[in-house]
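[1] quick one, what's the 3D model for this:
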Amino acid sequence: MVDHSGKSINLVVAIDFGTTYSGYVFSMTPDVLKFYGPQTWNSGHGGMTSLKTPTSLLLNPDQTFNSFGFEAEDKFAELVADENHHEFYLFQRFKMELHCKNIKKHSMIHDVSGKALTAMEVFSLSIKYLKDHCLKTIGDRGFLRSSNDVKFVLTVPAIWNDRSKQFMRAAAVQAGIDDAQLTLALEPEAASIYCQRESLENMRVGRQTELTNPGTRYMVVDIGGGTADFSVHEVEDEGTLTELYRASGGPYGGIYVDKEYLKMYDVIFGKDAIGQLKKEDMGEYLTIIREFEAKKRTVTANYGSCFVTSMSAVLNEMVANEKKIQSIQSSYLRDKVSLVKGKLKLSPTLMESFFKDSLENIIDHVQNILKSVEDINMILLVGGYGESPLVQETFRNEFTNLQIIIPQDCNLAVMKGAVLFGHNPMSITARILRFTYGVSINYEFDSNRHPRERRFTDKDGVERCRNAFQKLIDKNVKVPSTGRIVTIGHIPPPESPKKYILSVYCTEKNNPIVVDESCQRVGILVVSVPEHFAGIWRGREKYEFGMTEIKVSAIVKATNKTFQTTLDLLE
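    The predicted structure follows:
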């Protein structure tokens, strides 16, 4: 395998940056299926061990790095217990800030106590920790000659927009990863690649041999902590994959089960009970979350046993027992929750109900895709939330005519597949574009086409349409993963003879006439000539679609100068 510069690289690291948990694995040629990673991560509160660590970042009062993962949560709990936490920053589950948000370079996010910091700083420090931890692991095992010999792959949801993907790349570069050594992998694609290569004995449910047959069509359902990603793949004769249906999804991940669970506490102990608990006893809050995290992995349909959890002293003191009982009896918790010797006892039906909304959204989404794509005969279920027995059972009950395939290490499929993608990016041969792309320009006004309110007269007396949509490429078009090139040319406007600025947009519409509220700005491209240049010139932009990220370059037709410019997505 060679990197962008043509240099041979035989070690690939995948960093799976998740909403709830993050981690890394790596492998080397020639045995790319022999994966290495850290030992299991351990927590103090709740006694939890995991192959990933929580996506939690603790910063010192001066905003320098303190710790990450279980260590960050446990340290902050100790600070809270000693009343020394007020100036520290704890960020948790912040990846969702990039979902459906118009993220910018200087966008701010808030920690658990409401203190603000730039999202770029929070993401880059987190990625830096995982990168440094991984390089140390590689070095300790004697595999590392130089960090220049490592290719890094960072996972992102397929449903993210181009701006969010560019943000993650910028954060990784700020974290010290060389831009030329970095590739983004789309999470459902990575899981699909892994399951194509994994051995039959490592499939928990389903037959992997059928998954690899040429012509097989299957849906990838990647359900993580925050988002659910859906994609449809077909196996080609060479064993590579082509995408048949544009990536789609929504915020239906496992954290929404947690939210439903925590709502119960507000009913019993009063509004914002959990917020108060975080302030007064972070250790108890972490214990509650981690106990539930372990328990929800065992919930099944018609689950027989109750879930019993201790009440923290802080919550217990907030409300008298009589008041707690009254709140339970007068709400939806009646006959589902009881107080037993200072503990909360939850019925099996209540535990199941916490999953209801997210599961309904997931099942509806799958059914809609099945109506749109013919001959899908199996579903590949992966992701941390996909490990839930209740989720798996629901899929088997809802889709009895389809084969449900679940890898043994469901939670690690994306991460391991991202390593394989790094070794062979051509594992995916074609993708379906999610949006129609175009640029905003001021076309000459056409009364049969353009809205009257967009008409204006320029300085040369020409009537024009303000912010017309000049289409580059249609949505739902299949493009090769090596990229489809679209070229267009523009000249500078009279009022700005040395440069022109293009705003690039995407939209769900098929044939937009003008840039309107349905359009989302992808980024800005600036094409210019030096100030001393006095001739007539024309710019020609080249857009490449079909890879995991958009690539853009521009040529000035008077100087023949090429600008290998990246579309600025974060201004």
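
[2] only C-alpha atoms for contact and neighbour calcs from this point on.
    OK.

[3] pretty sure Leu359 contacts Gln392?
    No - here Leu359 does not reach Gln392: they are 10.5 Å apart, not a contact under C-alpha atoms under 8 Å.

[4] from the chain's centroid, how far away is stretch 312-324?
    Centroid separation for stretch 312-324 versus its chain: 38 Å, with C-alpha atoms, centre = their mean, to the nearest Å.

[5] can you pull the buried residues of stretch 148-156?
    149-156 (16 or more other C-alpha atoms under 10 Å).

[6] show residues contacting it.
    Defining contact as C-alpha atoms under 8 Å, 6 or more residues apart in numbering, one finds that stretch 148-156 is touched by 3, 8-17, 165, 177, 181-187, 414-415, 418-419, 422.

[7] do I have it right that Ala228 meets Gly253?
    Yes - counting by C-alpha under 8 Å, Gly253 is a contact partner of Ala228 at 5.7 Å.

[8] okay, now Val479: neighbour count?
    When neighbours are counted by other C-alpha atoms under 10 Å, Val479 registers 20.

[9] one more, for comparison:
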Amino acid sequence: MGKRYSKLVLAIEVGNYKSGFAFGEGDRKNSKIYTAIDDTNRQIGRIPTALLLKEDLSLDNFGFYAEEKYISLSLKNEHSNYRFVNNIDICQSDDKLCIKDCRGNELEAVHIYLTIINYLLQMCLKQTKRYEKFENLEKSLIVTLPDFVSKELKDSLKRLIKDVKTVRFVSTSEAAAAYCISQQLILDGETNTKKMQNGTSFIVVNFGRRLTSVCLHRMISDDDYKLLQEFKIGTGGDSITDIFFEDIIKKYGIGHFWNILGDHFCGYMDLRRGFDNEKHKFNNSTECVLIEMPTSIIMKQNDNHSDKSIVFKDNKVIISQKLMKDYFQRSLSSLISTIQEIVKGRENIKCVLLLGGYSKSPIVREIIEEVVRPKQSILVYEPDKGVLNGAVMLGFQGNREVEEIYGIICLRKQMKRFSSIKIEYEGHKAYFLQMVRSSELKDRKSITCELEFEEDEKNQPIVLYRIDSAKIATKQPLTEKDFEKVTPAMQPRNCILNDKEKAEISMTENGVIFSLEMQIQPNVKGSENKFIG
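    The predicted structure is shown next:
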């Protein structure tokens, strides 16, 4: 009998553009990942996040099959009783979270996401049944959703998902980082590679459809990392496609163009697919991009070739090399400014790691490489499966969420309402006052603590520290080296601390009022940069 592994991890990625599943067997130290296969045992990648719903809102088809069937129904004018969803952006309608289908009809977001998850989960479970050795293994499910999905929606989904006992949601940023640190990515000399070492800082750029995450991490052990900064940028793989269609609209008028597309949805999809295929192949040797114009869409012919505008000729769309490069530059402008801001003055950043579908474009990689040089810009192995495979890895690692405790260090025990820990500070006995736990911040977003000092202590500088609760739980002797400074030594004043916290320190009659605030929801970045939590 072969070796029985301890756990079976199922992973589902629900992306705004592509979705998929994978599963793995093993434990934290020894595991194997299986990617999705079709009925002929051929490996398949992620599939379009596209749903075709029947009139009663039950699922008719998903992925490529949903797209093809809806196009076929549209051509025969038999699509009116169906709902086709290929964009799972969430909007607020009255007191409900909704998603709009391609004709603007509102559908409940919980129903749409649950339908996608259940479909992919059943596909995943079906494939695990091919392996007899998985039959009695404990199963857990890891799900990644777009970053704009709220905690409330995740909680609702968690209650409704069946067939597995343990369900955990992780962010795409977590999964991407877990995948990246498992790879031998760093060049060591001209040909050799190695894994990132303890203390190495690195940037992960994960391209989504319309949202790209840029995260700065630091390795804190040989197989673990810490998130230092995270940016959400309102750009992604679809940004360049949107710029292309904006140019068409400018050239021919929004009314004329959208009237055509309204009557010929399949023509619009064909044109969009044609551009998407070409953008991934485009490189410096491409003289111009040629896209077949669908027969259902007829544009006024323009024989005058131009480097500055789109040309229609002989049922083809012609885009010059210069114009195509301009599209790429425009689509990446906010990303480039963010990366430049992060790397500025930071010598310890070793590399920028790229994953997500848009990262496969040679021009995208070339533009980013130029910006970060002499630091390395690296395309990870199978970049479009990075989040999915990383989610499986996180399933074996357990919950990485760390409880952190914030407080100050005093030379003598005081303020009874705060529990204290005896520590050694600069060779002397001192006390760490445990004031705020990170779990409290997540529940309340902000919390205020009042510190009462003796008269002779009121003018002493204040330093805010934090420590991993796991270090305290070991009950080993602690010194100041076990604590991380959140602020420099400061007199009471307003102070921006770092990328995660904001503190307000103000003097009162009795002492000091300390207010710590953590931002929970990520900002969507355009051209400006803000630190977020």
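
[10] so which of the contacts of stretch 148-156 of the first structure are in strands?
    Among the contacts of stretch 148-156 of the first structure, the ones falling in strands (DSSP state E) are 11-17, 182-186.

[11] now the end-to-end length of stretch 57-69 of the second structure.
    End-to-end distance of stretch 57-69 of the second structure (C-alpha to C-alpha, to the nearest Å): 16 Å.

[12] in the first structure, what stretch matches it?
    The aligned range for stretch 57-69 of the second structure in the first structure is 63-75, by TM-score structural alignment.

[13] what does stretch 321-332 of the second structure give?
    Matched against the first structure by TM-score structural alignment, stretch 321-332 of the second structure falls on residues 348-359.

[14] buried residues, the matching stretch. List them.
    Going by neighbour count (16+ other C-alpha under 10 Å), the buried part of stretch 348-359 of the first structure is 348-352, 354-355, 358-359.

[15] distance from the chain centre to that stretch, please.
    Computed by C-alpha atoms, centre = their mean, the chain-centroid distance of stretch 348-359 of the first structure equals 24 Å.

[16] contacts for that stretch, please.
    Here stretch 348-359 of the first structure makes contact (C-alpha under 8 Å, 6+ apart) with 252-254, 256-258, 260-261, 296, 299-307, 333, 336, 391.

[17] now do the helices in the first structure.
    70-81, 119-140, 162-174, 187-197, 208-211, 255-269, 273-280, 282-296, 313-318, 321-329, 348-353, 356-372, 389-398, 413-423 (DSSP state H).

[18] how about those helices in TSV, adding distance to Thr457 of the first structure?
    Output for the helices of the first structure, formatted as TSV (distance: least, C-alpha to C-alpha, whole Å):
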stretch	distance to Thr457 of the first structure
helix 70-81	59
helix 119-140	42
helix 162-174	33
helix 187-197	48
helix 208-211	60
helix 255-269	52
helix 273-280	56
helix 282-296	62
helix 313-318	67
helix 321-329	67
helix 348-353	60
helix 356-372	45
helix 389-398	59
helix 413-423	52
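
[19] just say which of those helices is most tucked in.
    helix 413-423 (a mean of 29; mean count of other C-alpha atoms under 10 Å).

[20] from the buried residues of stretch 348-359 of the first structure, which is closest to Lys128 of the first structure?
    Set against Lys128 of the first structure, the nearest of those by C-alpha to C-alpha is Ser358 (32.1 Å).

[21] how about the contacts made by the residue nearest in space to the middle of the first structure?
    Centroid-nearest residue in the first structure: Pro157, 3.5 Å away (criterion: C-alpha atoms, centre = their mean). Applying C-alpha under 8 Å, 6+ apart, we find Pro157 of the first structure in contact with 186-188, 227, 229.

[22] verify the stated contact: Tyr21 of the first structure with Pro54.
    Yes - between Tyr21 of the first structure and Pro54 there is a contact at 4.2 Å, judged by C-alpha under 8 Å.

[23] the buried residues of stretch 148-156 of the first structure in strands, which ones?
    Using DSSP E, the subset of those located in strands is 150-156.

[24] format those residues as TSV; extra columns: distance to Asn213 of the first structure.
    Formatted as TSV, those follow (distance: C-alpha to C-alpha, whole Å):
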residue	distance to Asn213 of the first structure
Val150	33
Lys151	30
Phe152	30
Val153	27
Leu154	29
Thr155	26
Val156	27
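
[25] just tell me the aligned range of stretch 121-140 of the first structure in the second structure.
    Taking TM-score structural alignment, stretch 121-140 of the first structure hits residues 111-130 over in the second structure.

[26] how close does Met28 of the first structure sit to Leu144 of the first structure?
    Here the distance between Met28 of the first structure and Leu144 of the first structure works out to 11 Å (C-alpha to C-alpha).

[27] in terms of neighbours, single out the busier of these two.
    Comparing Met28 of the first structure with Leu144 by other C-alpha under 10 Å, the one with more neighbours is Met28, at 20 against 16.

[28] nearest spatial neighbour of the counterpart of the more buried one in the second structure, skipping sequence neighbours?
    Mapped onto the second structure by TM-score structural alignment, Met28 of the first structure lines up with Glu25. Nearest residue to Glu25 of the second structure, sequence neighbours excluded (C-alpha to C-alpha, 6 or more residues apart in numbering): Leu8, at 4.7 Å.

[29] burial of the residue opposite the one you found in the first structure once aligned, as a residue count?
    The alignment partner of Leu8 of the second structure in the first structure, by TM-score structural alignment, is Leu11. Counted with other C-alpha under 10 Å, residues neighbouring Leu11 of the first structure total 23.

[30] again with Asp163 of the second structure
    Asp163 of the second structure: 12 surrounding residues under other C-alpha under 10 Å.

[31] ok, it to Tyr119 of the second structure distance?
    According to C-alpha to C-alpha, Asp163 of the second structure and Tyr119 of the second structure sit 12 Å apart.

[32] equivalent analysis for Val164 of the second structure, please.
    To Tyr119 of the second structure, Val164 of the second structure is 14 Å away according to C-alpha to C-alpha.

[33] check Val343 of the second structure too.
    41 Å.

[34] name the nearest residue to Tyr303 of the first structure, ignoring sequence neighbours.
    That would be Pro348: by C-alpha to C-alpha, 6+ apart, it lies 5.6 Å from Tyr303 of the first structure.
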